[in-house]
Each structure stands twice: as C-alpha cells, then as structure tokens.
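Colleague: Any chance you can model this:
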Amino acid sequence: MTAQRLGTPTRVQPAKVAFASYAAIAGFLAELFPARSRHTGASVAYQVGGMVTSGPAPFVVGALFAAAGGSRVLACYIVAACVVTFAGLLAAGRDMGSVQ
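Modeller: A predicted model of the protein is given here:
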C-alpha cells in the first residue's frame, strides 16, 4: 500500500503538464485564424502538425538510438524539436504585447 501511494504523484504530474500544454495550444491556435474559419483552421493545423511531428517520431527515435547506441542523441532530438517549436512560435508573428 505504501509503495502504491508514493508512486501516484509521479504518474499524475506528467498528466498535469500535458493538460496545461493542451490548454495553451487551443488558445494559441484559435487566435491564429479569423472567426469564419477558426474551427476548421485550428483543427487542420493541430491534426496536420500531429501527423508530421508525432507520426514519425517513434521511428526516428528508434533509428537514432540504434545508430548512436545511447540515449544522449535522443536528448539532442528533443532539444532540436523544442528549437523548431520555438522558431514556429516566433514565425507566427503574434504580438505578445497586445495580449492582456
């Protein structure tokens, strides 16, 4: 019983982080499109982004791990994905000063 209770917070914390990131994504995508095409635009952007990035990710990670023989290259892959994400946010051209 004690071991199960100690393990629960470690399983709950990643879910909280995922939920927080999905909340931010929804708000950001909704503001990228005009009201007339907002739902379709946000949905297509989210789904295509998921297909392009999440679809091949297990294959890329497996190939990188097999080629490098270690997990350090996987950390570099995650950092590269973060850099691409940040560059995409900058390219979106959203004026953060106008957000209240």
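Colleague: all contacts plus neighbour counts: C-alpha atoms, from now on.
Modeller: Will do.
Colleague: The longest helix that the chain contains packs against which elements?
Modeller: The longest helix of the chain (DSSP state H) is helix 2-32. For helix 2-32, the elements it packs on are helix 38-53, judged by 3 or more CA pairs under 8 Å, 6 or more residues apart in numbering; DSSP states H and E.
Colleague: Against which helices or strands is the helix it packs on packed?
Modeller: Packed next to helix 38-53, using 3+ CA pairs under 8 Å, 6+ apart, are helix 2-32.
Colleague: To compare against the first, here's the next sequence to fold:
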Amino acid sequence: MRWLGKLHNLNEVLSQYELMIAPMQSKAGIKIKVFEAIQSGLPVLGTINVFSGLPKPDQGFCSNHSNEWCEILENGGTFSYNIRESLQFQNKDR
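Modeller: This is a model prediction of the structure:
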C-alpha cells in the first residue's frame, strides 16, 4: 500500500491493478471505492459486508471465508456483476 496523494484520474490509477480486495468487517461506512472499482471494470474480492445492500457477485468474490478468498487469489475466477460484463482475474504469478 502506498499514498498517491490527490488523484486527477482515478480510472487511470485503477487500470494499473487487477483486483481490489475489500475486507470490510462492518456494514457501516460508504463503499464508494467499491463502486468506483466496479464501474471502472476492476473485480472486487470482498466480505459480505462490502456487498451489503447490493447485488452479490458470483463465484466466491463475496465471502467471509478465507478458504474461498485463497481459492480466488490462487486460481483466479470470473467476477460477474449485473452492472458490468464478466471481468477476468488471473493470478499472473502462477
């Protein structure tokens, strides 16, 4: 993690990443970064709280179970969300 300061083009920054990890433990708070990531086409791996009040993505991307997170991080998967087409995440280190 590193501080980037004020961002003039968030989509440009998000396009440099393959996956957003959002381990929110509370339902409180604004999930604007999750919305921005999904809108920009970045898959989000998050807890159930991250998607509270939202449609849930498919295939383990919405889970409170560490084994499901590890499966996605190790093997990749298809992030399907109703506002975007399916987005691919592949672990490039494999």
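Colleague: Let me see the TM-score of these two.
Modeller: Here the TM-score for the pair of chains, by TM-score structural alignment, normalised by the length of the second structure, is 0.25; 43 aligned residues with a CA RMSD of 4.6 Å.
Colleague: Show me what counts as buried in the longest helix of the first structure.
Modeller: Judged by neighbour count using 16 or more other CA atoms under 10 Å, the buried positions of helix 2-32 of the first structure are 29, 30, 32.
Colleague: For residue 22 of the second structure, see how far away residue 46 of the second structure is.
Modeller: Here residue 46 of the second structure is placed at a distance of 5 Å from residue 22 of the second structure (CA to CA, to the nearest Å).
Colleague: What is the nearest of the buried residues of helix 2-32 of the first structure to residue 67 of the first structure?
Modeller: Lowest distance from residue 67 of the first structure to those (CA to CA) belongs to residue 29, with 36.2 Å.
Colleague: which ones are touching the closest one?
Modeller: When contacts are counted by CA atoms under 8 Å, 6 or more residues apart in numbering, residue 29 of the first structure touches 42, 45, 46.
Colleague: Leaving out chain neighbours, which residue sits closest to the second one?
Modeller: Taking CA to CA, 6 or more residues apart in numbering as the measure, residue 45 of the first structure lies nearest to residue 29, with 7.7 Å between them; neighbours along the chain are not counted.
Colleague: Over to the last one?
Modeller: Distances taken as CA to CA, 6+ apart place residue 29 nearest to residue 46 of the first structure, at 7.9 Å, with adjacent residues excluded.
Colleague: what's the answer for the first one, then?
Modeller: Once its chain neighbours are removed from consideration, residue 42 of the first structure has its nearest residue in residue 29; the separation is 5.2 Å (CA to CA, 6+ apart).
Colleague: Would you format the contacts of residue 29 of the first structure as TSV with neighbour count and distance to residue 10 of the first structure included?
Modeller: Listed next are the contacts of residue 29 of the first structure as TSV, based on neighbours: other CA atoms under 10 Å; distance: CA to CA, whole Å:
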residue	neighbour count	distance to residue 10 of the first structure
42	19	32
45	12	31
46	14	28
